[in-house]
Structures are given as C-alpha cells and as structure tokens.
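Novice: This is a predicted model, with the sequence first.
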Amino acid sequence: MQSDSIRNLVLVLGDQLDPGSSALKDIDSNLDAVWMAEVAEENTHVWCHKLRIASFLSAMRHFRDELAKRGLRVLYHELQTDPAHDRGTSFAEVMISDVAAYSPKKIVVVDPGDYRVRHQLQAAADDSGTPIEFREDTHFYCSIEQFAAYADGRKSLLMEFFYRHMRRTHGVLMDETGEPEGGQWNFDHDNRRSFGRSGPPDIPAQKSFRRDATTQQVLDLVNQRFADHPGSAEKLSVPITRRQAKAALKHFVEHLLPQFGQWEDAMWTDEAFLFHSRLSVP
C-alpha cells in the first residue's frame, strides 16, 4: 500500500512524455511518485493556438493514464474551467504546494528545454529546501556539455558545420572513407522544386485519429478556458499517444516521404499539409 511519504518526486513535463525517460529509469513505485502539472502560464506566456494547447494537454493526460497502468503513483494537476479553482498558475506554485504536502527527499527532472522553466524549477526547489537533480535529456544526439565543448574557441557557429560534425561523430550517412554518402553533404538544391501551374501531384490522405473521451474533455476545456486564443481545435486529428505517433510515422514513411524531399519547401493554396508528416504540433 502506498503511503504519503515520497523518496523522489519525479517531474515529467509536457514535452517529455517518454516511458524511457532518464527521469523514470530508476523509479520505484513503492517509494517514488511522478508529478505532472497543467499550468496556465505554459499556455499564455507565449500566445498559443488552440490546437497546440489541446494536443499538449491530451497527450499529458494519456501519458498519465499509461503510467498509472504501470502501477506508478502519479500526482497530477489538471487545469480547471474556472481559473480560480487552479492550485497555481505556474510550475513553481503548484510544485511548492505538493512538496510541502509530501516532503520528498529529492526532486528529479529531465533538464527542461526552456531555460525559463529550468530557472523556475530550481528556484522553487531552493525555496522549499529540497534538492533537485536535473538529468540529461537523452532525446538529443548532443548534450549541452558536448555542444559547449564543440563551440569553445570557435569564432562563429554555423548549423551546416555543426551538422557535418554530428554526422562524422555518429557515422550517419558516411561511407567507409569518412566522406558523406552520395559525395556531398546536403542536397538542399534538390528540395526546392515548385509545383508549377498544374499544382501538386496526387497527395495521399493523411492518417487521422479518432478522438476519445479524454481528448474530448480537453477540447471542451480549451474552448471554454482559452476561448480568446487563436484558431480552432475542432478538427484535431494529430497523433496524441505514442502508439498513434508510431502509426503516423509508419504512414509518412510509406506514403508521403517518397515525394516529400523535392517539394519540402513548396506551398499550395488550400493544401495545409501536402507531403509533411504532422508528427508534431508547432
């Protein structure tokens, strides 16, 4: 039986929904708890499209449910239709409240991709007197420390040269002599074709996903709580769960990728996606 005492409070942010996350690698269901929070600040400090808000919150709630099915204890803060019923507007406010309630010995989190959030979490941990451990985000080929070492002493930083460095480092599309496959580093000039007056060729249908009850609840929340935000989420059909994302990736590789490269930068009236994957929401 779970008690209220917690060894590690493991924070999972909305862009870190990975069951293989470094924050979860040594979690103990009897000693630790996962902490997730929907907070207004993350949807308002930069004005967000309703589709982005809805997909983010729905993905978080589905991931919460997946963790619970694994037997993990999840402390989850849902945004309410009425802001007055929220326990805080920021990660810091909600986290400090839960740290006070559960007195964890340590806070664990994957290093946020946003320095603003990292600073906020560090300050909240300091205010509560609780140690916080920032773990490496293993979703990237290059760590912050590795990039700092690469950048040290360079007069300028160009993406093209860093791209080549990373390909050499990891042996991506390199031949046996250490040269790029195909004899050149990129084929950008081949990716800028236009459709011409006749327009694009036949575009395979995008793979869509039926919304479930969880997603519908989120849509109702977004339409009420964020009614003044731009856009609409009524046609939300992007992948929400890991399983859906893998299915969408498979569909993209098989049906859209063969045509994607040459028209990567092309646009056409009334064609929102063309040959793009829709694997993420901006």
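Specialist: That came in fine, so what should we check first?
Novice: From now on I want contacts and neighbour counts done on CA atoms only, so please keep to that.
Specialist: Will do.
Novice: I'd like the next helix or strand past the lengthiest helix in the chain.
Specialist: The single longest helix within the chain, with elements called by DSSP state H, is helix 50-69. Sequence order places strand 74-77 as the next helix or strand after helix 50-69, per DSSP states H and E.
Novice: what distance separates the following helix or strand past that next one from the centre of its chain?
Specialist: The C-terminal neighbour of strand 74-77 among helices and strands, as given by DSSP H and E, is helix 91-102. How far helix 91-102 lies from its chain's middle: 23 Å, per C-alpha atoms, centre = their mean, to the nearest Å.
Novice: Pull the residues that contact helix 91-102.
Specialist: Applying C-alpha atoms under 8 Å, 6 or more residues apart in numbering, the contact partners of helix 91-102 are 4-6, 37, 39, 77, 87-88, 117, 120-121, 123-125, 128.
Novice: Quick check: residue 58 vs residue 5, distance?
Specialist: Separation of residue 58 from residue 5 (C-alpha to C-alpha, to the nearest Å): 29 Å.
Novice: Presented hereafter is structure B, for comparison with structure A:
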Amino acid sequence: MSSTKHAVVVLGDQLDLKNPALLANPPETAHILMVESPAESTVVWVHKVRIALFLSAMRHFAEELRKAGYAVHYRKLGDTGKHSLVEGIGSLCKQHGYTSIDMAEPGEWRLEQDFLGMAKTKGIKLRLLDDTHYLCTRAEFAKWASGYKQMRMEYFYREMRKRTGVLMEGAEPAGGKWNFDTENRSAFPKSGPGTISPPAAFEPDEITKEVFAEVEQHFPKHPGTLANFQWPVTREQALKALDTFIATRFTNFGNYQDAMWTNTPFGWHSLVSSSINLHLLHPMEVVEKAEAAFRENKVDIASAEGFIRQILGWREFMRGVYWLDMPKMRDDNFLQAKLDLPKWFWTGKTQMNCLKDSIGQTMDHGYAHHIQRLMVIGNFALLAGLVPQQVEDWFLAVYVDAIEWVELPNVAGMALFANGGRFTSKPYIASGAYIKRMSNYCTGCKYKPSEKVGDDACPFTTLYWGFLDQHEKMLSANPRTGLMAKNIARLDDAQRTALRQKVADTFKNIEQL
C-alpha cells in the first residue's frame, strides 16, 4: 500500500507509542493525522482545565511522534474552524489524498459511529483495531457478560485477577480474600487529616502556556479556572506522578480513600486516572507497580487491593458495560427523574457545605475523588430526581479524567440508578448522616443532617426520606434495601404529610439551597 494514500488517525485519548495503529504502521511509512476540534469542547460545556489537559497532551505527543520519525499532519484549534473532529480528519484526507486510514477503536460510541459514517460517505477504507491499552477486549467482555443474568463487577474482577495473576497466591487471592473494601472506609480523625504528602505537580511549559492562551481565547465563558493547573501532560510526567504516589501517598490511600475534608481536594488519592485515560500510562504498569509495593511490604493488602480493584476491576468493567449497552445507556431514565440541573452546579454557590466544597474544588481543579462524585454530588442528583442526561453531561464536562466510556456508566448506572440496576444491586443513596460520618462538611453548615423536616433540615436527609417514601415498593422488594423501606414504613400519616410537604418545598426552592 502506498504511504501517500494511507494514514493513521491518533485521537486525543490515545497518546501512546504502542497504540496498535502506530505499531501496525512504522515511522518510515506512516502519515499521522491529529485534529483539535473546538466542537469536541462544546458537545458539553467543558471545563477549561479538561480542554487544556487534552490539547497540551496532544501537542506534546505530536512532538514525540515527530522525534520518533513519524510525519504528522496536525490541525490546531485555529486551523479547524467549526468543523467536528471527524470532519477535520475527513478534510485532511481530502487535502492529502488519503483513501484509507487505520486507527485504534475510539473510546466513545458517538465518535465511532461518526468515523464509520464519514468513511462510508467519503469512500475511505477504515480499519478499526482493538485498543490494546485495555486489559479486556469488547468481545471478551461481551462473552463474559453473556454468562450472567445480572452483571456484577466483583465476579468480573475475580476473573481478571485469575487471568492476569495479579495479587494471587497460586489459585487463591493474596491475603485470603478477594475484596478488602470494608477495611478501606475510614474517615479522617476528628482533628483532621493532618499532613498529607503532596501529589506530584508540573509547572506548565511553553506548549501548555500556549494552550492556556488559546483556551481563554476560544472558550472564555467555559467553567473553571486554569490558575491551579498541575496535571501531567507527557508520559514522563505521568510516570513521575505515579512513582510519587507509590512512594509517598499509597501507604495511606486505603484507609482514607473514602474520607472527605474541607479544602482537601486530593486527599491521599493517586491522581493518575487522567494519565491512564489519555494512554500516557498503561493500566497494567500501574497495577504492577502497586502490586510490587505490596510484595515489598511498603503498603498493606487492603491499600493495594483497593487501588488495584479500581483499575483491574472497575475501570475495565465500566468500559465493557458501556460498549455492551450503548446507545440505550445514554437514554435510560428508570426512575423518570425530571428536575433540571440547578445552576449552582456550575459555580458551587450553595449553602450546603458538602456540595459547596465538592463542586468548588471541581471548578478549581477539574477533580473530585470517587466518594465526592458518588456519595455527595451523585447522591444529591439521585435523591433530587435530576434529569440523568443533564447530570451525565455535567460530569463529562467538568472532570479531567472524564471520557464517556468511563463517565457514563459510572453516572447513569452507579450514581443515578438510571438503568434500573443493570449492573448494580441497589440505588446508592444516603442521608446527611453519611456525609457527617465521612467528613467535616456538616460542621458550621446551615443545615442539620439529623433533621428531615423543619427549617434546619438537611436537604440530603429530607430528600433521602422523600426517596424512601416515593420508591417504597421498589425498595421493599430488594433484599439490600429492605431495611430502608421498613424505616419509612414506621412513619405515621401526619409524619408522612409533613415530610412530603418539606420535600415539595425543597424541590421548589432548589436554586436557593
């Protein structure tokens, strides 16, 4: 095949020299196509930090490709106009006469459909290659899922452990059990988290500063600030971020991975998810370093297993479920939620301390850890009955590690129960009491987590009891939520009437909470 008629497409979340499309096309013959599309930052109202991270990482990777000997055709924001990413690739193909392209399969269902449509319309031969960045192919996951009436991550995770040999002692799991989740749920001491070893931070270089200027130029009204940007944008930086976590932060990750504290945006978390999702790090190399820390007695089994489960288990499971259930997943609304997303989701300007802090740090850094996302922001969205698609768009927009294949199933399935328990055994709901137990957010808050009615009632507690009231029948039929349903059954008619009135008032005044 003539190199002048053939090209390789590299997407912004496929920044790895071991990308299968690059491995199939050596530098001496391959022509690389990369496009920055303004449209990709307006599909949802994308956080400035997320835009900057993708663009800076892409530009750094393009330089890496050139140094490796590849010919790279790269279109920056100002060169693309209002064209979509796929239209930009099509335009490059027309300009340079490419009639066939190779690429690793896109991470998003929408993009894959767009590329297939473009190839058909323009008569371009498109070859999609299995993305070897992942540890389980789409076909392998579909085969596994076909054997279960109800998919559960725990069973998939055990299979992945057996397949890879990670944290195994022969045929048995290291430490004598598969899952140490119950040992990884500690709150910080009442005195606070104390001194936390800082994550690796990276001063923006000239490429990144140039990106900052263009983000401010092209997306001035988008949410967030670039003032605190410190994310890895190259593989070298990503490796340093990982090594810093393993050496100085991993030891306390397990105990405190669910803990929350005011003005503590990162806790003991690794902050490498964005690097894994951009393919600057391979998930298996992250898992191997984590396991090595355990084998060398640098961290306990609970920390190691909890961290590895998120990558080897949950991350791969989310991807598998996404490709199995799209595009239906995007439309799911099992609970018929219909309330619009409050405007303060984009500012953090609410009187609820937990949401003010969690959303505030999201706007400042493009980051919140999994419990802030699931049990604060997601929990509120579920209890309040916010429209799933609006919540999904928000999560996709604001987090640096948000790519639809991982964001959508986490939000639709895990946080919002929008698919009715397709792969979760219950709705993940909690009252203000949970937030009080796991944080200091309730200290000094206007609202009291112990109150469900009255002027001082915590909206989380009010809406939690309202959720029990509204969905009592469904919750009663589920063994894992039966006790919750029994609690609401204990309320007499007068108490239910008062609760329902308070719930209605909370919905009515949601913008003022």
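Specialist: Ah, there it is. From a predicted model like this one, the values you see are computed outputs, not experimental measurements.
Novice: Can you give me the TM-score here?
Specialist: For this chain pair, the superposition-based TM-score is 0.93 by TM-score structural alignment, normalised by the length of structure 1; 274 aligned residues with a C-alpha RMSD of 1.5 Å.
Novice: In structure 2, what range does the longest helix of structure 1 match?
Specialist: Across structure 2, the stretch matching helix 50-69 of structure 1 (TM-score structural alignment) is residues 48-67.
Novice: Over to stretch 223-236 of structure 1?
Specialist: By TM-score structural alignment, stretch 223-236 of structure 1 lines up with residues 216-229 in structure 2.
Novice: Residue 58 and residue 5 of structure 1 - which one has more neighbours?
Specialist: Neighbours of residue 58 of structure 1 and residue 5, each counted by other C-alpha atoms under 10 Å, are more numerous for residue 58; the result is 23 against 15.
Novice: got a list of what that one touches?
Specialist: Contact analysis of residue 58 of structure 1 by C-alpha under 8 Å, 6+ apart lists 214, 215, 218, 240.
Novice: So which of the residues you listed is surrounded by the most neighbours?
Specialist: For the contacts of residue 58 of structure 1, neighbours were counted using other C-alpha under 10 Å, and residue 240 has the most, 24 neighbours in all.
Novice: I figured that one hits residue 61, correct?
Specialist: No: taking contacts as C-alpha atoms under 8 Å, residue 240 of structure 1 lies outside contact range of residue 61: 9.8 Å.
Novice: Which one of the contacts of helix 91-102 of structure 1 is nearest to residue 31 of structure 1?
Specialist: Of all the contacts of helix 91-102 of structure 1, residue 31 of structure 1 sits closest to residue 6, with 5.6 Å by C-alpha to C-alpha.
Novice: Find the nearest non-adjacent residue to the closest one, please.
Specialist: If the residues on either side of it in the chain are set aside, residue 6 of structure 1 comes closest to residue 104, at 4.8 Å by C-alpha to C-alpha, 6 or more residues apart in numbering.
Novice: how about that neighbour, what's its match in structure 2?
Specialist: Matched by TM-score structural alignment, residue 104 of structure 1 corresponds to residue 98 in structure 2.
Novice: ranges for the strands of structure 2?
Specialist: Assigned by DSSP state E, structure 2 shows strands spanning 6-9, 31-35, 71-75, 100-104, 125-129, 168-169, 172-173.
Novice: residues in structure 1 aligned with the second one?
Specialist: It refers to strand 31-35 of structure 2. Under TM-score structural alignment, strand 31-35 of structure 2 corresponds to residues 33-37 of structure 1.
Novice: Comparing that stretch with structure 2, how large is the average distance?
Specialist: Aligned to structure 2 and superposed, stretch 33-37 of structure 1 gives a mean residue distance of 0.5 Å (mean C-alpha distance after the TM-score superposition for structure 1).
Novice: As a check, name the ranges of all helices in structure 1.
Specialist: Using DSSP H, the helices of structure 1 run over 41-44, 50-69, 91-102, 115-128, 144-151, 159-170, 213-225, 242-251, 257-260.
Novice: Distance to residue 279 of structure 1 for the ones you listed - can I get that in JSON lines?
Specialist: Shown next, in JSON lines, are the helices of structure 1 (distance: least, C-alpha to C-alpha, whole Å):
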{"stretch": "helix 41-44", "distance to residue 279 of structure 1": "20"}
{"stretch": "helix 50-69", "distance to residue 279 of structure 1": "11"}
{"stretch": "helix 91-102", "distance to residue 279 of structure 1": "26"}
{"stretch": "helix 115-128", "distance to residue 279 of structure 1": "24"}
{"stretch": "helix 144-151", "distance to residue 279 of structure 1": "25"}
{"stretch": "helix 159-170", "distance to residue 279 of structure 1": "22"}
{"stretch": "helix 213-225", "distance to residue 279 of structure 1": "17"}
{"stretch": "helix 242-251", "distance to residue 279 of structure 1": "6"}
{"stretch": "helix 257-260", "distance to residue 279 of structure 1": "13"}
